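1. the sequence isn't on hand, but the structure is:
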């Protein structure tokens, strides 16, 4: 079994990292945060989440592999290779060995049963597909891809959300990037007949349930694990950094609806504190996940996940 595997109840969870490193500055990514909070918590934010010398925000792009009730389930699929990404040049044209890393974790593409896209952003859907003979095709040929209906509607370049003209150049670039993401990572899944659109809640099996958690995007979701006495929630991009645990009102710069995103974040952190759920964000380096407790108007981290630091 991989050293990056932990077990909760009857579910094994393995982390497979596609990319790791700095992305912009901490207060670019979490623009509402203040320098004092980062510096007061420097002892545990550095070096996994923050590099004080240049204020760089650090993150992992990673996939969580779940084995539950005899099936293999992937939670988010990273950036992918060979992509055109004008909105994020840092991740354009990647050539990573992610498929080999999956195989090293014991996962062959044809053995994947379910792919969960917590939302449709470029770094969560990339390995949905791969480029073969000049065409984008599903990477996991036997998988059912669970895609939030609200995001599918919102990001579809032919959908009603893109009927008006962009407001400014920033929005134009963002929309063009979203169109590329949809066309190379989502549309091929539909053409292959492997997409399952869901809304509200969606039960995967006796241990795993998807729940709508909008704000970051209209269709953002969380995957809740309940197995025996163990609890966990895969929260996607609800938490880009642990400083958002300390102050749940602080959004990332990528949140589509900041007011709703902050409310959703506070709701799920309250539940995690009350039910002692392990909170598993999409992008945290280090141990990758943590337990939390209520601390005044915010929350505090109480214990890291039983995974090696990366």
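-> Happy to help now that I have it. Given the structure is predicted, the values throughout are model-derived calculations rather than measurements.

2. CA only for contacts and neighbour counts going forward, please
-> OK.

3. list the contacts of the residue nearest to residue 304 when sequence neighbours are not counted.
-> In space, and not counting its chain neighbours, residue 304 is closest to residue 290: 4.2 Å by Cα to Cα, 6 or more residues apart in numbering. Contact partners of residue 290, counting by Cα atoms under 8 Å, 6 or more residues apart in numbering, are 278-280, 301-305.

4. same for the host helix or strand of residue 66, what does it pack against?
-> Remark: residue 66 resides in strand 56-68, with elements defined by DSSP states H and E. Applying 3 or more Cα pairs under 8 Å, 6 or more residues apart in numbering; DSSP states H and E, one finds that strand 56-68 contacts strand 11-25, helix 26-29, strand 50-51, strand 71-75.

5. for comparison:
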């Protein structure tokens, strides 16, 4: 199957524009990720072979058997506010489970500035979930203390996701890969009085709506953007990698509930395919975003990306 492209996204100097809303990708990491079956236990060689005309080498390295990934934030500027969706990995954080994340010192703040925003310009931070690569820049280290990176922002967290990772709770369930996240990337925001807990259905600027997208984590959300100029969906980790488009049943080892995560993924892909919605994942490598074409059946759903360059 040939790689498909579309040119219907209005690009501007900052990134892309949907009506009066500007969206810019702010990168924290791009390069090799985990081994294929280390990330996706059901990944099989015949999958990438069948899709190699578009999957290799941009999204998968068969020689190293490693997926290629990006970890980025989405900077969204509406006529009223500047919003950051997912805050990536962060610096100086103890993440011994993944060397890519451990004790980093990367110029993400400078990249944010090149995208046109300083930390103090951010009005709202929205995290799709509380995994280490989605909350890291919530805070920065200052004189030995973790403080909010965005001093003027309200951090919008859903009640369900906050409850899942609040390690002060007696019913907290430990996960080693997320061992330090609450203490260094969430609790300092709470203590600074900058957190606002919201429910699914919360809408910001009459344009961006928080919607349930459970499975990857118990409180995972997607964020729907509707403007006069288009319709987009920030899907977080509902979909990690393009291999999950032709093979949506491929699940991630990081999914808390793979069965629910699959249903959420199918719902998102069906919705995007049916309505021409622009999909903005957090981990797709270049060109980072796509529309969705349904090419399967009701019994065996399958999708293909229509890349937006």
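-> Nice, I can see it. Remember, predicted model here, so these are calculated numbers, not experimental data.

6. give me the TM-score for this pair.
-> Once the chains are laid over each other, their TM-score by TM-score structural alignment, normalised by the length of structure 2 reads 0.92; 296 aligned residues with a Cα RMSD of 1.6 Å.

7. distance of the residue nearest to residue 304 of structure 1 relative to residue 276 of structure 1?
-> Distance, residue 290 of structure 1 to residue 276 of structure 1, using Cα to Cα, to the nearest Å: 10 Å.

8. same question for residue 143 of structure 1.
-> Distance from residue 143 of structure 1 to residue 276 of structure 1, by Cα to Cα: 31 Å.

9. which of those two has more neighbours?
-> The residue with more neighbours, out of residue 143 of structure 1 and residue 276, is residue 143; 23 against 17, by other Cα atoms under 10 Å.

10. show residues contacting stretch 240-259 of structure 1.
-> Contacts of stretch 240-259 of structure 1 (Cα under 8 Å, 6+ apart): 28-33, 37-38, 45, 49, 215-218, 239, 261-263, 265-266, 269, 281-284, 292, 297-301.

11. now with 7 Å, please.
-> 28-33, 215-217, 261-262, 265-266, 283-284, 298-300 (Cα atoms under 7 Å, 6 or more residues apart in numbering).

12. which of those fall in strands?
-> 298-300 (DSSP state E).

13. considering the contacts of residue 290 of structure 1, which are maintained in structure 2?
-> Retained in structure 2 by both residues aligned by TM-score structural alignment, their matches' Cα atoms under 8 Å are the following of the contacts of residue 290 of structure 1: 278-280, 302-305.

14. greatest separation within those: which pair is it?
-> For these, the farthest-apart pair by Cα to Cα is 280 and 302; their separation is 13.8 Å.

15. what about the two, which has more around it?
-> residue 280 (25 against 11).

16. please pull up the equivalent of that one in structure 2.
-> Alignment note: residue 280 of structure 1 maps to residue 280 in structure 2; criterion TM-score structural alignment.

17. and the helix or strand hosting that match against structure 1, how far off on average?
-> Per DSSP H and E, residue 280 of structure 2 falls inside strand 278-281. Compared with structure 1 after fitting, strand 278-281 of structure 2 has a mean deviation of 0.9 Å; criterion: mean Cα distance after the TM-score superposition for structure 1.

18. could you list the buried residues of that strand?
-> Neighbour counts over strand 278-281 of structure 2 (16 or more other Cα atoms under 10 Å) mark 278-281 as buried.

19. which element follows it toward the C-terminus?
-> Following strand 278-281 of structure 2 toward the C-terminus (DSSP H and E): strand 290-294.

20. tell me the gap between that next one and the middle of its chain.
-> 18 Å (Cα atoms, centre = their mean, to the nearest Å).

21. do stretch 152-161 of structure 1 as well
-> Relative to its chain's centre, stretch 152-161 of structure 1 lies at 20 Å (Cα atoms, centre = their mean).

22. quick check: buried residues in that stretch?
-> 152-157.

23. residue 56 of structure 1: which of those is nearest?
-> Among the buried residues of stretch 152-161 of structure 1, and counting by Cα to Cα, the member closest to residue 56 of structure 1 is residue 155, at 29.3 Å.

24. contacts only, for that closest one.
-> 178, 182.

25. which one in structure 2 is aligned with it?
-> Residue 155 of structure 1 maps onto residue 165 in structure 2, by TM-score structural alignment.

26. distance check, its match against residue 34 of structure 2.
-> Separation of residue 165 of structure 2 from residue 34 of structure 2 (Cα to Cα): 24 Å.

27. again, but for residue 57 of structure 2
-> To residue 34 of structure 2, residue 57 of structure 2 is 15 Å away according to Cα to Cα.

28. again, but for residue 80 of structure 2
-> Taken as Cα to Cα, the span from residue 80 of structure 2 to residue 34 of structure 2 is 39 Å.

29. those two: which is more packed in?
-> Neighbour count, other Cα under 10 Å: between residue 80 of structure 2 and residue 34, residue 34 has more, with 15 against 10.

30. which residues touch the more buried one?
-> 66-67.

31. hmm, try it at 6 Å
-> Applying Cα atoms under 6 Å, 6 or more residues apart in numbering, we find residue 34 of structure 2 in contact with residue 66.
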